[in-house]
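turn this into a structure:
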Amino acid sequence: MAEVTELDLAWEGSAARLRLPETLELPAIGAAWRHLLPQLGKAKRLVIEAKALASLDTAGAVLLLRLEQAAPTEWQGLAEGPAKAMLERCRTALEAANPPPPPRPLPPVAALGRAVVRTGADYLSRIGFLGEVVVTFLGLFRRPARLRLGELLRHLDEAGLRAFGLTVLLGTLIGIILAFQSSIPMRQFGAEIFIPNLVGISLLRELGPLMAAIILAGRTGSAYAAELGTMVVNEEVDALGIIGISPLAWLVLPRLVAAVLVMPVLALLMDLTGLIGMGVVMASLGFPPIAVIHQLQTAVKLGDLAGGLLKAAVFGGAIGFVGCRAGLAAGRGPRAVGDAATSAVVAGIVAIVVLDGIFAILFYRLGW
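Coordinates of the predicted model:
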């Protein structure tokens, strides 16, 4: 007789007899799992004595069922009770249909075609969503009451007013950094007086709208996606459609209009604080404020400010559109909201950069 943990295994010629203990649970079968199955591989018959068996967990039941598969098995003394019920439940579960095997990977050409089709379908979905938003917005001229003023004011507060502190901080730092970095090469030519020209044009035309858009994408775009994604997961958006309320008019338009309205304000605040930061650096370099203001008046035109604010409004519309679309397209799993927020931030920043490049080419062609 050979003892394997608490299980007694005896050989009678080519037949094996296994006596089970009173308790057959996970702590007692660790060694048995490693040693019993190899030993029973040569057995032509297995007798399992289960008279003393009173307690059995799933690990013990799976072990006994594996022993049944190793050799023709005869049970002795297995009485009705919790142990037998556990064994039958595990047997039923193991005999159930196996999950289908994973699909085979497609050939490279087929995989490329599927990726192209999916990408095209995604872009068509975005275009369709844009068309629905435009149609819903135009419908406001016929029924202005569909735009909820209270919801619009709430989003203006969250996207604009609560972002003022961060915008002021970043704008001031950007102005200081640009002024200090510009002073290094300018000093070699005695041209430090032209630092306001460089910083003013950079801020008003490019950096002001771009940095404000990045702030809006990080704060507000992700918030839009998270809010709408949570509503999709909780089936609140479906409920609005069932009762006859357009989710676009009820949820998307207030957020989109708020993003468009608030972006020029954030860009203007970024410009002003950046110029103030630059002025502080110029004062530290020994230039009076009147000289800095004179240089700004000479270099910066009203068209520079207008072009920057126009870009900011377009950036706001793109961020609101991307954030709302990412939220409404969220899945139903536990990671859906997080994935939607991440997608909104990434896609929003990419859209900002692409639009900024388009504006740069357009302004260059127009001589603006």
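
switch to C-alpha atoms for all contacts and neighbour counts from now on
Noted.

what segments of the stretch 51-200 of the chain are helices?
Taking DSSP state H, counting those that start in this stretch as the test, the helices found in the stretch 51-200 of the chain are 58-70, 82-95, 108-138, 149-159, 164-188, 195-202.

here is the second sequence; please produce its structure so I can put it next to the first one:
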Amino acid sequence: MREWADFNTTDAADGKVLAVSGPLTVASVGPLDYRLRELEYDPVRIDLSGVTDVDTVGAWTVWRASKERSAEITGASEQAQRLFAAVEQAHSGAPIRPVRAAFAQRVPAAVGGLVSRWGAGALGVVAFLGDVVTSAGSLIRHPRRFSTTALVRQVELVGVSSLGIIGLMSFLIGIVIAQQGAVQLQQFGAEIYTINLTGRLALRELGVLMTAIMVAGRSGSAFAAQIGTMKLTEEVDAMRTIGVSPMERLIMPRILASVLMMPLLGFYASVLAIIGGAFIANFALDIPFLTFLLRVREVVPITDLYVGLVKGPVFGLIVAVAGCYQGMQVSGNAEEVGKRTTKAVVQAIFMVIVLDAFFAVFFTKLGWG
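You can find the predicted model right below:
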């Protein structure tokens, strides 16, 4: 059975004396510490004659109580005296909790730190883009150094493997656009314009935009996680050691695969969205399936297709650069891989939406609205 440290109070001519007994160790000092903190009077002495064993935690507990109560320690063994001297030298008067700055100081400091990190991140991205351009120029001059096998593998992962999920998503989005658009247009007897709405939105905006978001969540995160794990396991450093450029072998195939596949995936998604709209229109609006598709060809201008195809490579570049850049920034521990992967997805989706808004204004000014 465990023996606990305890104390008794005795009266002396000059005041009260605490007679501590039992082992003063980390396993048995808990109740004693609590009782010493709750003591309602200040003893003149703490007698340790009855202590059977002592460690650093027990010595610190008694020493702290003696300082708070202005009590003298007596009857301490040689071992206890050495421990008291050690804890006294290690004692710090600093507050347990750091002093919190005033609100007027904290807010500007936090904003300044955030702006500074943004600036450093922007410089890092610019430097990374410079490395990408340099590597692209080097591969153009020495095409034999480019790994075609790696490119084909990334094309399969980014494009072919994502056909199922992108097709299903686009088909359902087309159904939603047509159904919701028809509900609103029926109020004006203009249900036939559901075809215009579905066709133009799918080809011009939602097809490539939703595809970019899906690729960012699927492939962009994979880029960051794969490269980040290789950084942690020092595979990237090993590639540099044997004279293989990580930019040429890891980064460029992923960027090229994303740039090449995004226009195709965007067009594929747009077609599936139109098919989804035609599917629901056949049941909700009594518009025959083939009539819907033929009508799309008549009412949707070819410029809408061009707009979607122009956006695709740009969005693919953003997704790939965000994923690869964050992967190359991983350092320290495995937790960093998760953080960088999250940052890659968030940054890619944010930049895709911002650029999509820019493209909308730009092409409208060109008369492609």
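
thinking again about what came up before, tell me which of the helices of the stretch 51-200 of the first structure is the most buried.
Mean neighbour count (mean count of other C-alpha atoms under 10 Å) peaks for helix 195-202 among those, with a mean of 22.

what's the very next helix or strand once past that helix aligned against in the second structure?
Using DSSP states H and E, the next helix or strand after helix 195-202 of the first structure towards the C-terminus is helix 208-216. Per TM-score structural alignment, the counterpart of helix 208-216 of the first structure in the second structure is residues 207-215.

what's the mean distance for the matching stretch versus the first structure?
Following the fit onto the first structure, the mean deviation recorded for stretch 207-215 of the second structure is 0.4 Å by mean C-alpha distance after the TM-score superposition for the first structure.

same deal with stretch 347-354 of the second structure?
Stretch 347-354 of the second structure sits 0.8 Å off on average (mean C-alpha distance after the TM-score superposition for the first structure).

report the contact partners of the nearest residue to A83 of the first structure once chain neighbours are set aside.
Once flanking residues are discounted, A83 of the first structure sits nearest to L56: 5.1 Å by C-alpha to C-alpha, 6 or more residues apart in numbering. Neighbour list for L56 of the first structure: T23, L24, E25, P82, A83, M86, L87 [criterion: C-alpha atoms under 8 Å, 6 or more residues apart in numbering].

how does it look with 10 Å?
Neighbouring residues of L56 of the first structure by C-alpha atoms under 10 Å, 6 or more residues apart in numbering: E22, T23, L24, E25, L26, P82, A83, K84, A85, M86, L87.

which residue is the nearest non-sequential neighbour of I319 of the first structure?
G348 (5.2 Å).

got the contact list for the one you found?
213-214, 216-218, 221-222, 315-316, 318-323, 342, 354.

neighbours around L309 of the first structure, how many?
22 (other C-alpha atoms under 10 Å).

that one reaches G208, doesn't it?
Yes - counting by C-alpha atoms under 10 Å, L309 of the first structure does reach G208; the two are 9.0 Å apart.

give the residues shared as contacts by those two.
Contacts common to L309 of the first structure and G208, judged by C-alpha under 10 Å, 6+ apart, are P264, L266, A267, L268.

could you dump those residues into a markdown table and include distance to L7 of the first structure?
Formatted as a markdown table, the shared contacts of L309 and G208 of the first structure follow (distance: C-alpha to C-alpha, whole Å):
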| residue | distance to L7 of the first structure |
| --- | --- |
| P264 | 78 |
| L266 | 75 |
| A267 | 77 |
| L268 | 80 |
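
list just the nearest of those residues to L78 of the first structure.
L266 (77.7 Å; C-alpha to C-alpha).

report the contact partners of the closest one.
Counting by C-alpha under 10 Å, 6+ apart, L266 of the first structure has contacts 159-161, 163-164, 167-168, 171, 208-209, 211-213, 215-216, 272, 309, 312.

cool, G279 of the first structure as well?
Applying C-alpha under 10 Å, 6+ apart, the residues near G279 of the first structure are 172, 175-176, 179, 195-196, 273, 285, 287-289, 291-293.

give me that answer again for 8 Å
Contacts of G279 of the first structure by C-alpha under 8 Å, 6+ apart are P196, P289, V292.
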